[in-house]
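Engineer: I'd like to go over a predicted model; first the sequence, then the structure.
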Amino acid sequence: MDRTGAWRDIVTRQSGGTLTVAESDPTHSASTITVQLVHGGTPVSADSRVTATQSSPTLTLTVDVSGAAGATCEAAFAVTSATLTARADGYVRDGSYAGTGYGTAATLVVKNATGTGYNRQACLTFDTSAVIGTVTATATSTQILADLRCDLPRHR
């Protein structure tokens, strides 16, 4: 039901990076339907009655349903997930180093060890103010091993 109390049919389906939106007016009472989705996207294909009026930060469609006799109109959009860059980072240690912050260090150190003073935890902060909708706590990290030192016993 829309804001006027009339019934409208709107169905969305996302498969991979494609979002398909289908709209119809089964009551035959509207001339246009405006749909706003909490997604940005790039139009891939659309019926002639569908116009994407905004693509970012939200996706807004206007559908001309006048004379459509309740027929369904569809549009497909390419959508992608956002890449957020860390706004701040640093790491902390436990034990006697617990009061020391390592926010200016060139690397982040993570270590789970036995014994106090050897554990380290990395922290990252992201600015999500531009993200509309729900932020999903899924992250992919690219790790680069910059330095590896091993003290192995030498056998002579």
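Structural biologist: Happy to help now that I have it. Residues are numbered from 1 along each chain as shown.
Engineer: use CA for all of it now, contacts and neighbours both
Structural biologist: Will do.
Engineer: mind checking how far residue 13 is from residue 125?
Structural biologist: With distances taken as CA to CA, to the nearest Å, residue 13 is found 32 Å from residue 125.
Engineer: here's the one I want to compare it with:
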Amino acid sequence: MAKKLQQLALVFFLLLLTFNGRAQQNRVHDVTFYGAKPNEKTDINQVFLKAFNAACISLKPSKVLIPKGEYYLGNITLEGPCKALIVVEVRGNLLASQDIKEFKGIDSWVTFQYIDHFTLLGGGVFDGQGAIAWAINDCHKSTKCKKSPILSS
């Protein structure tokens, strides 16, 4: 019985080492793991920020992944300094809020700042939904208009 317990403990220990080694190599912070749900009308600001901050404090290179799908994203600032190389991979489409009031007094929609060794990649889209802002201002007629952070020139 004692020998069986020793063997079982050894197998468990080896499995634990294997799992821990894989966990150390896999530094992908998928926003869906943190609670983001694609194609729903819920804002992912908090989960994106949690995933980014977890990647930013890692001592090893890390990635924040936004998988395929549509995600609503309000005004967000992602900032370092980060402890190691960081990649943000956007495969999905990030949609700005359609409520222009949410951007009152704000100069930008998505801000990355104070981050060394930063890469932004993927095939996704940052969709500011500018057509909504175009319809409620006169920027197409005057250069003295108040531009929204989601207004594309």
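Structural biologist: Thanks, I have it. Fair warning: this is a prediction, and the values are worked out from it, not measured in the lab.
Engineer: What would you report as the TM-score here?
Structural biologist: Once the chains are laid over each other, their TM-score by TM-score structural alignment, normalised by the length of the second structure reads 0.25; 64 aligned residues with a CA RMSD of 5.1 Å.
Engineer: Residue 10 of the second structure sits in which helix or strand?
Structural biologist: Element membership for residue 10 of the second structure (DSSP states H and E) is helix 2-25.
Engineer: ditto for residue 65 of the second structure
Structural biologist: Per DSSP H and E: strand 62-66 holds residue 65 of the second structure.
Engineer: Now do that strand: which elements does it pack against?
Structural biologist: Here strand 62-66 of the second structure touches strand 28-30, helix 45-57, strand 86-90, going by 3 or more CA pairs under 8 Å, 6 or more residues apart in numbering; DSSP states H and E.
Engineer: elements contacting the host helix or strand of residue 122 of the first structure?
Structural biologist: Element membership for residue 122 of the first structure, per DSSP H and E: strand 120-126. Applying 3+ CA pairs under 8 Å, 6+ apart, one finds that strand 120-126 of the first structure contacts strand 86-93.
Engineer: that older thread, possible to save the helices and strands packed on strand 62-66 of the second structure as a markdown table with mean neighbour count and distance to residue 11 of the second structure?
Structural biologist: Output for those, formatted as a markdown table (neighbours: other CA atoms under 10 Å; distance: least, CA to CA, whole Å):
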| stretch | mean neighbour count | distance to residue 11 of the second structure |
| --- | --- | --- |
| strand 28-30 | 20 | 27 |
| helix 45-57 | 20 | 31 |
| strand 86-90 | 21 | 35 |
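Engineer: I'd like those as TSV, with distance to residue 5 of the second structure appended.
Structural biologist: Listed next are those as TSV, based on distance: least, CA to CA, whole Å:
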stretch	distance to residue 5 of the second structure
strand 28-30	36
helix 45-57	38
strand 86-90	43
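Engineer: before we move on, the earlier item: I'd like to know which elements the helix holding residue 10 of the second structure is packed against.
Structural biologist: Short answer (3+ CA pairs under 8 Å, 6+ apart): helix 2-25 of the second structure packs on no helix or strand.
Engineer: now the angle between strand 62-66 and that helix, please.
Structural biologist: 80 degrees (axes from the mean of the first three to the mean of the last three CA atoms, to 10 degrees).
Engineer: Show me what helix 2-25 of the second structure is in contact with.
Structural biologist: Counting by CA atoms under 8 Å, 6 or more residues apart in numbering, helix 2-25 of the second structure makes contact with no residue outside itself.
Engineer: so what's residue 126 of the second structure closest to, chain neighbours aside?
Structural biologist: Among residues not flanking residue 126 of the second structure along the chain, residue 94 sits closest, at 4.9 Å (CA to CA, 6 or more residues apart in numbering).
Engineer: neighbours of that neighbour, just the number please.
Structural biologist: 24 (other CA atoms under 10 Å).
Engineer: Quick check: it is in a strand.
Structural biologist: Yes: if the criterion is DSSP: H, G, I helix; E, B strand; the rest coil, then residue 94 of the second structure is within a strand.
Engineer: picking that back up, so for the strand holding residue 122 of the first structure, what gets flagged as buried?
Structural biologist: Judged by neighbour count (16 or more other CA atoms under 10 Å), strand 120-126 of the first structure contains these buried residues: 120, 122.
Engineer: Distance check, residue 51 of the first structure against residue 42 of the first structure.
Structural biologist: 12 Å.
Engineer: same question but for residue 50 of the first structure, I mixed them up
Structural biologist: From residue 50 of the first structure to residue 42 of the first structure the distance is 14 Å (CA to CA).
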